[in-house]
Every structure is written in C-alpha cells, then in structure tokens.
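*Asks:* need a 3D model of the following:
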Amino acid sequence: MPIRLILFDLDDTLCDHARSFRLRVERAIRAIPPEYVQLPVETIVEFALSQPSHTWEAVRVALERAGVREQALLERALAAYSSDRYYGLELFPDSVPVVWALQQRVLTGLVTNGPSEIQRAKLERLGIARLFPIVIVSEEVGVAKPEATIFHLALARAGMRPEETLFIGDHPVNDVAGAARAGLVSVWCNRSGREWNGELPPAVTVRSLWELYRLVEAWASGSMPEPQPWRATVRGTD
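*Replies:* Alright, predicted model coming up:
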C-alpha cells in the first residue's frame, strides 16, 4: 500500500537537541570554579550525554561523578544550565527542505514528547510552528511515545491507516519500536551512525532526511518496493 502520510519526531530528528544539550552542559560546568571539578569538561559532558534522558538530572549525576557535590555549586551550575532552555538549538540543514519536498507527494505531521509549553515554544523558535498540518504534543493529548495511542491520534487527525503511514525518529524505543507496534512503517533516523541496539529493528534506516526523500521518490516511481510494517509473530497453542 502506498505511503500517504509521513510523521516526524522533533528532537534529534528535525533539530539538533543533543548539540543544544551539550552546550548547556558545558555552560553549567564552566559556572563552577575549576578547582572543584575533578574530571575534564569533555568527560563530564560525554557522561551526561550517555544518560537515558537529557535533563538536569543527567547533568547533576555527571557533576557529582566529577566530585561536585556541594549544594551551592550545584545550584550555581543549575542556574547556568537553565538560563536558556533553547541555547544552541538549531534545525538540521536538511529538515525544512526535505519536509517541503515531501509535502508535494504526501501529507506530513509531527509527533513529539514533552511539555506543551516547551515543545510549542521550540517550534516557534525554530520557525516551523506552521510547517506541519498535524502536530501532536504528548502533554496535550495525555499520552506519550512509545504508546500506540499517540500514533493513532495522529492517524485519526489525518484520516489515514497505519499501514499507509511512515514514522521517522531517532529513538529506538519511543520512535522505532513505538511506531512499529502501532502498525506504522518505522524509519530510524541515525544521523550519527550508531550501532542498532533496540528491540525491534526499523523497517528502514537513514543517515539523513535527504536519504529518506530519495527512498520515497524510488517507492513512488516503482523502482524499489515500499517497506512493510512490522507484524508481531503470534504463536499458536497446542
């Protein structure tokens, strides 16, 4: 069945959230006098980036690992980290051109996790608040990725079925596995060339959105078969 709807993740798919987080962590570290920091800045940053969630909690854990445990110093770091939530946040260069190009062929939408105030402000700051006809923010609908419901809400707004919808995102669980279990064609946006370590492999892996666009063109022309949604294997009983 032809792909008629493409849904995008936001952070680290359309915009470089990891870079912004890195810059904010560096700002937090440099707010502390160097004599109190027992590890190199880059080591602390990499440890924070390795945490499951890129939040202040990850920064605090990384700082404590570097010997920064005094509350006054942590509060100083927190103030620097929180001074601009969107510091250094930028779109990847291919994001808007590819979305515009794809919109000539398919309907597009955005599905993102996070508080509405933050994610909506992020869209405004990035200049893409009106780029997508469909925008689903987890706080606004009361359910978040990887739950199937949030994907199905986007489908309902678009009037599409799961098997004619592609979802592209960077997170192995929230995006790839979540979309697959919801019945969508899952695409892993692996910009950094990481090794796959998720539970459900994606139907397609791309290193850029232009790569996705070229695949969509190939599928539409019939020169390449379209990917199929993941189907759970149901074992019979004796």
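*Asks:* from here on, just use CA atoms for contacts and neighbour counts.
*Replies:* Noted.
*Asks:* mind listing the strands for the chain?
*Replies:* Along the chain, counting by DSSP state E, strands occupy 5-8, 107-112, 134-137, 165-169, 185-189, 204-206.
*Asks:* for the third one, packing partners?
*Replies:* Based on contacts counted as 3 or more CA pairs under 8 Å, 6 or more residues apart in numbering; DSSP states H and E, the elements that strand 134-137 packs against are strand 107-112, helix 148-158.
*Asks:* quick one: closest of those to L10.
*Replies:* strand 107-112 (5.8 Å; CA to CA).
*Asks:* distance of R22 from F47?
*Replies:* 11 Å (CA to CA, to the nearest Å).
*Asks:* and this one, so I can compare the two:
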Amino acid sequence: MIETIVFDVGETITRDDRYWASWADWLEVPRHTLSALVGAVVSRGQDNADALRLARPGIDVAAEYRAREAAGRGETLEECDLYSDVRPALGALRELGVRVIVAGNQTTRAGELLRSLALPADLVVTSGEWGVAKPEPGFFHRVLEVAQAQPDETLYVGDHPANDVFPAKAAGLCVAHIRRGPWGHLWAGSREVVAAADWRINSLMELADIVRS
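*Replies:* Predicted coordinates for the structure are as follows:
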C-alpha cells in the first residue's frame, strides 16, 4: 500500500518553458535555439546545463546564475509554471490520506518560491537545502527519512530516467515515470525505463487510482 508519494519538480510539477526562455534572453540567443540545444543534450543523456555550455562555450553556469540574481533577473516561479493537474492531483491524494512531498534537484531559492505557492503538500524541499542532489543515493536516503514510510510504501514520481527512475528504484522505492517534458517523452518507451518503473503515467491524476488499487 502506498503511504507516501514524493514528487520531482522540473517537468513533473512545474513547466520549464519560462526557465529556458529566461536563460535564452540572458545569453542573448534565440529562444528556439536554446530549446533545440536542450533537446540535443537530452537525446545524448547529458545534463541540461550542457545546453547553456553549447550556447556559450566556456560559460561558468554558477557565476552566470549569480549575475542574473544580482541583475534582478534571477529565478522566478509562479502559478502559471505549474502543470494544470498539480493542485487537483495533490489535493486528491491528501484526501486519500497519502503523505505528499515535493523533493527535487533545485536551488534553495527555488524551494522558497515553491513553498510560497502553498501547494497541497506536507513538505516541500530541494537538493540545495539538503546539500545532496539526485542521482546520489544520499538524496534518496533523505527522501526516505522524510517519507515516514517504508521504501515499498513510498512512491517517487519523476520524468528523468537517470535522476529519478533508476536511483529511486535502486533505493528500494516504488517508481512512477511520467511522460512529460523532453526527458519523459524521449525515454518513455525505453526498455530500461519500462523494466524499472512500477507505473508509467501521462498525468498526475492517475496516481489516485494507483493508491486506491
């Protein structure tokens, strides 16, 4: 029985459209160009920050992040960045008595922004706040600490095979792979993902039926 469901953030509960558009504007490259580069690194299995390095060779991503913050053009997160099924799905799960946690690879600032949206969740936390990021086993050890449930009673939901599906499964958690965003769509049919994921979903609204079953 699923007691706790833990959600990845980017392209699981939030859309990355505005995130990449803001980086394109900052780097002064066409938005379509950066979007295409994101697709290229996804297809290669690379980190998404590699798209920025392709757009501007030699870039210090951390330094540019700080420069954006200093210029008042840093991270933002608003209601429009949430997928439309997030609030109803999380609310339905809590009504079923499920503990709902949001935990993904984001900065401390992103954690603050997420909590300001007052999501129907018991806990919202990021890798920046924990000091350990996916796919490191330590991240999923922290997930299990806050889940307050056994690994086989805890379900991790994410779009990224290497960051979500495989390490969560290795930690003993149940896994749902969502077909959402570039990673979710590109790898949805791969044999490795099909074999590792306990469920493959197209919408977060499907989770309530999984819990009931």
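*Asks:* just send the strands of structure 1 back as CSV, with distance to A28 of structure 1 too.
*Replies:* Output for the strands of structure 1, formatted as CSV (distance: least, CA to CA, whole Å):
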stretch, distance to A28 of structure 1
strand 5-8, 31
strand 107-112, 26
strand 134-137, 28
strand 165-169, 28
strand 185-189, 29
strand 204-206, 33
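*Asks:* mind checking the ones you listed for the one nearest to L74 of structure 1?
*Replies:* strand 107-112 (29.8 Å).
*Asks:* where in structure 2 does that closest one fall?
*Replies:* Counting by TM-score structural alignment, strand 107-112 of structure 1 lines up with residues 99-104 of structure 2.
*Asks:* tell me the most buried of the helices and strands packed on strand 134-137 of structure 1?
*Replies:* Mean neighbour counts were taken over these using mean count of other CA atoms under 10 Å, and the top value, a mean of 22, falls to strand 107-112.
*Asks:* tally of neighbours for the aligned residue in structure 1 for E75 of structure 2?
*Replies:* Aligning on TM-score structural alignment places E75 of structure 2 opposite R85 in structure 1. When neighbours are counted by other CA atoms under 10 Å, R85 of structure 1 registers 13.
*Asks:* how close does R85 of structure 1 sit to S20 of structure 1?
*Replies:* Applying CA to CA to R85 of structure 1 and S20 of structure 1 gives a distance of 9 Å.
*Asks:* who touches stretch 5-21 of structure 2?
*Replies:* Contact partners of stretch 5-21 of structure 2, identified using CA atoms under 8 Å, 6 or more residues apart in numbering, comprise 31, 34-35, 75, 81-83, 86, 98-106, 143, 147, 154-159, 164, 178, 180-181.
*Asks:* 7 Å instead, please
*Replies:* Contacts to stretch 5-21 of structure 2, defined as CA atoms under 7 Å, 6 or more residues apart in numbering, come from residues 31, 81-83, 86, 98-104, 154-159, 180-181.
*Asks:* go on, stretch 100-110 of structure 2?
*Replies:* 4-9, 90, 94, 121-129, 133-134.
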